[in-house]
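Peer 1: Provided below are the primary sequence and the corresponding predicted coordinates.
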Amino acid sequence: MKKVEAIIQQEKLEELKVKMDNSFEAMGMTVTQVLGFGNQKGLKEYVRGQEIITTLLPKVKVSFVVLDEKVEEVISLIMAICQTGEVGDGKIFVYHVEEAIRIRTGERGAKAI
């Protein structure tokens, strides 16, 4: 099993959620509001004539635990929805998951996800 974690632009979340739900039956998703910076280096705004530079930008982190054979399919779907070609599109990370346990039933492994 693998954990696929993507940090994406907030406006892409709803479309990603709908496509993931339609493409992968019974797949769970965890969503976290995060702040961060990278190559984008923040935004310059003017408030009442004062220049304000925001270095930490709001993003969304979405996480999926999937079977090994579904990883590339999940990555491709995230890329298709979230890639604009502009700085700030986000990042995808893939981690190995040793075990998954459903607390309610005690199921383990693939049955738990």
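Peer 2: Looks like it came in fine.
Peer 1: only C-alpha atoms for contact and neighbour calcs from this point on.
Peer 2: Fine.
Peer 1: hey, which strand is longest across the chain?
Peer 2: Counting residues, the longest strand found in the chain (DSSP state E) is strand 57-66.
Peer 1: Just give the closest residue to residue 101, not the sequence neighbours.
Peer 2: Leaving aside its sequence neighbours, residue 101 sits nearest to residue 108 (C-alpha to C-alpha, 6 or more residues apart in numbering; 4.5 Å).
Peer 1: from memory the one you found sits against residue 1, does it?
Peer 2: No - here residue 108 does not reach residue 1: they are 11.5 Å apart, not a contact under C-alpha atoms under 8 Å.
Peer 1: Common neighbours of those two, please.
Peer 2: residue 99 (C-alpha atoms under 8 Å, 6 or more residues apart in numbering).
Peer 1: let's bring in a second one:
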Amino acid sequence: MSDDDTVDADDEIKLVMAMIRPDRLGAVKQALAEVGAPSLTVTQVSGRGSQAAKKGQWRGEEYVVDLLQKVKIECVVADIPAEDVVEAIREAAHTGEKGDGKIFVLPVDDAVQVRTGESGPEAV
């Protein structure tokens, strides 16, 4: 790789993806805005991890709920460190109980702004 091929760390685009408890979404949105990452995508999802399944009874029949409701947050950043976004989400989503969630950081090869056609970090 030549010197011209090196990627400046400031030009990196990262996708921070987190699965959290639905009741922590408001706190996470506020924390992201405070660190300068107000743009996000939120999806209602269900899943399971180390949190125990819940048993219930309906009309005399027992059932198990092993897929729990979660919220998936996706935040693409280029102009602020992904570590700041991760820490903001972690602090705001933390309750100390099993099922608080997970955070993943992934590299993004490129981004394109549909309206302007800009690409790379400027598109984010």
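Peer 2: Received, thanks. As the structure is a computational prediction, the values presented were derived from the model and not from experiment.
Peer 1: picking that back up, looking for the alignment partner of the residue nearest to residue 101 of structure 1 in structure 2.
Peer 2: Matched to structure 2 by TM-score structural alignment, residue 108 of structure 1 sits across from residue 119.
Peer 1: Could you pull out the helices in structure 2 for me?
Peer 2: 25-34, 82-93 (DSSP state H).
Peer 1: what's the shortest one aligned against in structure 1?
Peer 2: In other words, helix 25-34 of structure 2. By TM-score structural alignment, helix 25-34 of structure 2 lines up with residues 13-22 in structure 1.
Peer 1: ok, and for the matching stretch, which residues are buried?
Peer 2: For stretch 13-22 of structure 1, burial by neighbour count (16 or more other C-alpha atoms under 10 Å) applies to 13, 16-17, 20.
Peer 1: Could you export those to CSV, including columns for distance to residue 33 of structure 1?
Peer 2: Shown next, in CSV, are the buried residues of stretch 13-22 of structure 1 (distance: C-alpha to C-alpha, whole Å):
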residue, distance to residue 33 of structure 1
13, 11
16, 15
17, 15
20, 19
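Peer 1: Among those, which one lies nearest to residue 44 of structure 1?
Peer 2: The closest of the buried residues of stretch 13-22 of structure 1 to residue 44 of structure 1 turns out to be residue 13 (C-alpha to C-alpha; 24.1 Å).
Peer 1: ok, residue 61 of structure 1 - how many residues close by?
Peer 2: Other residues within reach of residue 61 of structure 1 by the criterion other C-alpha atoms under 10 Å amount to 20.
Peer 1: Translate it into the numbering of structure 2.
Peer 2: With TM-score structural alignment as the criterion, residue 61 of structure 1 pairs with residue 72.
Peer 1: now the strands for structure 2?
Peer 2: 13-20, 41-47, 54-58, 61-65, 68-77, 101-108.
Peer 1: Against which helices or strands is the fourth one packed?
Peer 2: Okay, so that is strand 61-65 of structure 2. Secondary-structure packing of strand 61-65 of structure 2 (3 or more C-alpha pairs under 8 Å, 6 or more residues apart in numbering; DSSP states H and E): strand 54-58.
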